[in-house]
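Novice: One predicted model, sequence on top.
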Amino acid sequence: MRVSGIIGRHEMLLARAFAFLLALGVAGGAAAQATDFPSRPIKMIVPYPPGGQGDILGRIVGKKMSEFLGQQILIDNRGGAGGIVGVDAGAKSPPDGYTLVMGGSSTLTLAPALNPALPYDPLRDLKPVSNVAIVTAALAVNPNLPARTVRELIELARSKKGALTYGAGHGSVSNVAMEVFKSMAGVDILHVPYKGFAPALTDLLAGQIDMTVGDYSAMASYAKTGKLRILATTSAKRSAASAQYPTIAEAGVEGYAVDFWFGFVVPAGTPADIVARLNSATVKTLNAPDVRQVFDERGYMATGGTPEQFGATIKAEIEKCARIVKGANIKLQ
């Protein structure tokens, strides 16, 4: 009995030692993995079709980030459902830092207020990395539409109730920006859904729809050649790049303001040191002189900040959007 007890205790000690060494090895392996990150290309999911503001921004920032990370960043456009399809794919990706998602005000803060069946929870299923930029957006119409100002557009829409059309991705910021405009201006304009801003812009230029709201920089050159007419911008204040145009609030809809912003998130469970590495590369990119120059030309305002700051922004914006959607009685069909 005594010998058996000694052997039992010896086996138990060996088992504990083995468990300790195993845990130490796992922790050491994880630390080594984080230290070596990134050791291969990173995929950036842009949940919009090519050519939209999120896509353009992702390509500008991704190219520079590659220099700081020492690995290529590959753009993966996954448009659909106003960006929900792509963000959901990102949320369900392995939490190893090799999937970066270009989230935005539509997919991270508007979607929860508009879609009770949203397949992901921005606060639970995703981890903030850094805010990236606020994009100047504008309300533009086809040049054949007899409206040269916001007030004229409102008068025209009231005289042709439900006859005018606007194009926007379903559940996108453009969609909500127009719905808020309709509510505040007291007009009825039919929504024609698209997979994103780029295809809506194409149809606006072709005269298939009457108006849209989206990236100012993508529409500015067309406005100069008369292929479309920009009436106003959506933000509370004019940006330097679009200073010649009034805001919608200045043009006749007092109190109107809708911001378009974008930022990086990763799947929940991504190690903190990997998040910190991605955040550092993002902030360095946003402070790079060549990136700043491109941003200024396009009317983008670099934001940056820590993961904690971006997380606080997402939480506050979710609450704000819920109030806006409820107050304006916005229901996206």
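Specialist: Alright, I've got the coordinates. Numbering: from 1, shown residues only.
Novice: only C-alpha atoms for contact and neighbour calcs from this point on.
Specialist: Fine.
Novice: can you map out the strands along the stretch 51-200 of the chain?
Specialist: Residue ranges of the strands in the stretch 51-200 of the chain, as given by DSSP state E, counting those that start in this stretch, are 73-77, 99-104, 126-135, 137-141, 165-169, 190-194.
Novice: Using CSV, please lay out the ones you listed together with distance to F310 and mean neighbour count.
Specialist: Shown next, in CSV, are the strands of the stretch 51-200 of the chain (distance: least, Cα to Cα, whole Å; neighbours: other Cα atoms under 10 Å):
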stretch, distance to F310, mean neighbour count
strand 73-77, 22, 20
strand 99-104, 11, 27
strand 126-135, 6, 25
strand 137-141, 21, 27
strand 165-169, 24, 24
strand 190-194, 29, 19
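Novice: Please identify which of the ones you listed is closest to M301.
Specialist: Proximity to M301, assessed across those by Cα to Cα, is greatest for strand 126-135 (5.1 Å).
Novice: and the closest one with strand 99-104, angle?
Specialist: Using axes from the mean of the first three to the mean of the last three Cα atoms, to 10 degrees, one finds that strand 126-135 and strand 99-104 are set 50 degrees apart in direction.
Novice: ok, and what's touching strand 126-135?
Specialist: Strand 126-135 is contacted from outside by 53, 91, 215-216, 259-270, 275-276, 278-279, 282-283, 286, 299-311, using Cα atoms under 8 Å, 6 or more residues apart in numbering.
Novice: Filter those down to the buried ones.
Specialist: Neighbour-count burial (16 or more other Cα atoms under 10 Å) is assigned, among the contacts of strand 126-135, to 53, 91, 215-216, 259-268, 270, 275, 278-279, 282-283, 286, 299-307, 310-311.
Novice: so of these, which ones are in helices?
Specialist: With helices identified by DSSP state H, the entries of the buried ones among the contacts of strand 126-135 that belong to them are 53, 91, 216, 275, 278-279, 282-283, 286, 307, 310-311.
Novice: what's L156 in contact with, if anything?
Specialist: Counting by Cα under 8 Å, 6+ apart, the residues that L156 touches are 146-147.
Novice: Give me the distance between it and Y166.
Specialist: 14 Å (Cα to Cα, to the nearest Å).
Novice: Can you show me the helices along the stretch 1-150 of the chain?
Specialist: With DSSP state H, counting those that start in this stretch as the definition, the stretch 1-150 of the chain shows helices at residue ranges 2-36, 53-69, 84-91, 111-114, 150-159.
Novice: Out of the ones you listed, which is the most enclosed?
Specialist: When you average the neighbours per residue for each of the helices of the stretch 1-150 of the chain (mean count of other Cα atoms under 10 Å), helix 84-91 leads with a mean of 24.
Novice: just the angle between it and strand 126-135, please?
Specialist: Using the same axes, to 10 degrees, helix 84-91 lies at 140 degrees relative to strand 126-135.
Novice: what's helix 84-91 packed up against?
Specialist: When contacts are defined as 3 or more Cα pairs under 8 Å, 6 or more residues apart in numbering; DSSP states H and E, helix 84-91 packs onto strand 42-46, strand 99-104, strand 260-267.
Novice: Comparison target below:
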Amino acid sequence: MPTLARRSVLRALSAGTALAAALALHAPQASAQAYPDKPVKIVVGFAPGGTNDILARLIAVKLQEKLKQGFVVENKPGANSSIGNDFVAKARPDGYTLLVSSSGGLTTNPILMKNLPYDPAKDFEPIALLGTFPLVVTVPATLPVKNFAELVQFAKTQPEGKLNHGTPTTSFVLVAETLTEKTGMKFNHILYKGSGPVVTGLIGGEIQVGVLDSPAVVAQVRGGKLKALAVTTGKRSAALPDVPTVAEAGYSGYDTPIWTALVAPKGTPEPVLATLRTAVAEILKEKDTVDRMQALGLDPGDADHAALARRITSDIARWSAVARTAGIKAE
């Protein structure tokens, strides 16, 4: 091939390579700007029926209405929600796989689980704090106690002075342990795959107490199948206004809320995150959303993702101290 012709071919190849590289570089941005252009999966690491599942489905419906695309909830329960959380951590970071996680999945699993396959601080992009809520000290309707003080006394009559406590997640274990610090009440912790199964266990008499998320128990308390004895926040729950706080039951200063958040895999494009944050921020301020959440005992959150990142870090430190005091080690 003549030298001139060869140079022309090389220039053409070089230009083609540069164009391909430029297209590849801008493809994610173009895709992000069109987001969402196909259904989005929202993963929940628990069985249906608990707060994370309820909130995920509420947010999914609202996002579908606002962004004109399908948002589908998929439950992946097991291993204190770490199966579902790890699935999302390793998913393609394109905004089409999201996670609704309990505070436990992001702040207590790292403390209580050895060889956790994901890092809450490094593997996720915070989108929004969906809501905070009390846990409710709940017992079967048939348990012979009328209030929280009687439950503390009843615990002392049990074998080894312990109540069988059903729990869906590690964070609830640590909240129960803060009650141990305050009251001296002790527990045998029995792990379930979600709050729904714990409620079933309470009604069936398999366990004696559940320190559970309010949305999971409100209906059964109102229906008379369960008794709510106290809430773990510093103020009463709007969903259960007649139920005293632990502080009101005689243990001043006690205030231990739980929360749920929406996150995406690390590396999700910023335009996608911005779209989701804007949409969720609007959803959390809508009157019907606020009314629905408050009826379930939830206080709506916000889309301050930087504050959520700080909360994850500070809660890990807080729960680490509780675990050390309780002598709980990672397993």
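Specialist: Nice, thanks for sending it over. What you see is a predicted model; the values in this text were computed from it and never measured.
Novice: So after superposing, what's the score?
Specialist: After superposition, the two chains reach a TM-score of 0.92 (TM-score structural alignment, normalised by the length of structure 2), with 329 aligned residues with a Cα RMSD of 2.2 Å.
Novice: circling back to that earlier point, reformat the strands of the stretch 51-200 of structure 1 as CSV; add distance to K43 of structure 1.
Specialist: Output for those, formatted as CSV (distance: least, Cα to Cα, whole Å):
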stretch, distance to K43 of structure 1
strand 73-77, 5
strand 99-104, 5
strand 126-135, 15
strand 137-141, 27
strand 165-169, 23
strand 190-194, 25
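Novice: how about TSV for the helices of the stretch 1-150 of structure 1, with distance to A322 of structure 1 added?
Specialist: Putting the helices of the stretch 1-150 of structure 1 into TSV (distance: least, Cα to Cα, whole Å) gives the following:
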stretch	distance to A322 of structure 1
helix 2-36	37
helix 53-69	23
helix 84-91	17
helix 111-114	5
helix 150-159	26
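Novice: so which of those comes closest to I318 of structure 1?
Specialist: I318 of structure 1 lies closest to helix 111-114 among those, at 7.2 Å (Cα to Cα).
Novice: That closest one aligns to what range in structure 2?
Specialist: Structural correspondence for helix 111-114 of structure 1: residues 109-112 of structure 2, per TM-score structural alignment.
Novice: Mean distance of the matching stretch to its aligned residues in structure 1, please.
Specialist: Compared with structure 1 after the fit, stretch 109-112 of structure 2 shows a mean deviation of 1.3 Å (mean Cα distance after the TM-score superposition for structure 1).
Novice: what does that stretch contact?
Specialist: Contacts of stretch 109-112 of structure 2 from elsewhere in the structure, counted by Cα under 8 Å, 6+ apart, are 80, 82, 116, 119-120, 170-171, 316, 319-320, 323, 328-331.
Novice: Repeat the analysis, applying 7 Å as the threshold.
Specialist: Taking Cα atoms under 7 Å, 6 or more residues apart in numbering as the criterion, the residues outside stretch 109-112 of structure 2 that touch it are 116, 170, 320, 329-331.
Novice: In the residues you listed, which residue is surrounded by the most others?
Specialist: When neighbours are counted as other Cα atoms under 10 Å, the busiest of these turns out to be T170, with 25 neighbours.
Novice: That one is in contact with G104, isn't it?
Specialist: Yes: under the criterion of Cα atoms under 7 Å, T170 of structure 2 lies in contact with G104, with a separation of 5.9 Å.
Novice: Translate P144 of structure 2 into the numbering of structure 1.
Specialist: If you follow P144 of structure 2 across to structure 1 using TM-score structural alignment, you land on P146.
Novice: give me the number of residues near its match?
Specialist: Using other Cα under 10 Å, P146 of structure 1 has 11 other residues around it.
Novice: Next one: it from V253 of structure 1, what distance?
Specialist: Computed as Cα to Cα, the P146 of structure 1 to V253 of structure 1 distance reads 19 Å.
Novice: same thing with I330 of structure 1?
Specialist: The spacing between I330 of structure 1 and V253 of structure 1, counted by Cα to Cα, is 17 Å.
Novice: how about V221 of structure 2, what's its match in structure 1?
Specialist: V221 of structure 2 maps onto A223 in structure 1, by TM-score structural alignment.
Novice: Just say helix, strand or coil for its match.
Specialist: In three-state terms, and counting by DSSP: H, G, I helix; E, B strand; the rest coil, A223 of structure 1 is helix.
Novice: Excluding sequence neighbours, find me the nearest residue to it.
Specialist: Spatial nearest neighbour of A223 of structure 1, chain neighbours left out: R229 (5.4 Å); criterion: Cα to Cα, 6 or more residues apart in numbering.
Novice: got it, and I328 of structure 2?
Specialist: For I328 of structure 2, the nearest residue in space outside its immediate sequence neighbours is L112; the separation is 7.5 Å by Cα to Cα, 6+ apart.
Novice: now swap in V291 of structure 1 and tell me
Specialist: Going by Cα to Cα, 6+ apart, V291 of structure 1 has T285 as its nearest residue, at 6.9 Å.
Novice: Also I203 of structure 2?
Specialist: Of all residues not flanking I203 of structure 2 in the chain, P140 sits nearest, at 5.6 Å (Cα to Cα, 6+ apart).
Novice: how near is the alignment partner in structure 2 of K237 of structure 1 to T256 of structure 2?
Specialist: Alignment note: K237 of structure 1 maps to K235 in structure 2; criterion TM-score structural alignment. For K235 of structure 2, the distance to T256 of structure 2 equals 10 Å [Cα to Cα].
Novice: do A239 of structure 2 as well
Specialist: 17 Å.
Novice: for G224 of structure 2, same thing?
Specialist: Taking Cα to Cα as the criterion, G224 of structure 2 is separated from T256 of structure 2 by 26 Å.
Novice: between those two, which one's more packed in?
Specialist: Comparing G224 of structure 2 with T256 by neighbour count (other Cα under 10 Å), the higher total belongs to T256, at 16 against 11.
Novice: counterpart of the more buried one in structure 1?
Specialist: T256 of structure 2 maps onto V258 in structure 1, with residues paired by TM-score structural alignment.
Novice: check contacts around that match.
Specialist: Each residue near V258 of structure 1 by Cα under 7 Å, 6+ apart is listed here: 177, 234-235.
Novice: Quickly note the distance from it to S174 of structure 1.
Specialist: 9 Å.
Novice: Leaving out sequence neighbours, find the closest residue to the most centrally placed residue in structure 1.
Specialist: In structure 1, the C-alpha closest to the average C-alpha coordinate belongs to G104, at a distance of 1.8 Å (Cα atoms, centre = their mean). With sequence-adjacent residues excluded and distances taken as Cα to Cα, 6+ apart, G104 of structure 1 is closest to F262, at 4.1 Å.
Novice: From A220 of structure 1, how far out is that neighbour?
Specialist: Shown here: F262 of structure 1 relative to A220 of structure 1, a distance of 20 Å by Cα to Cα.
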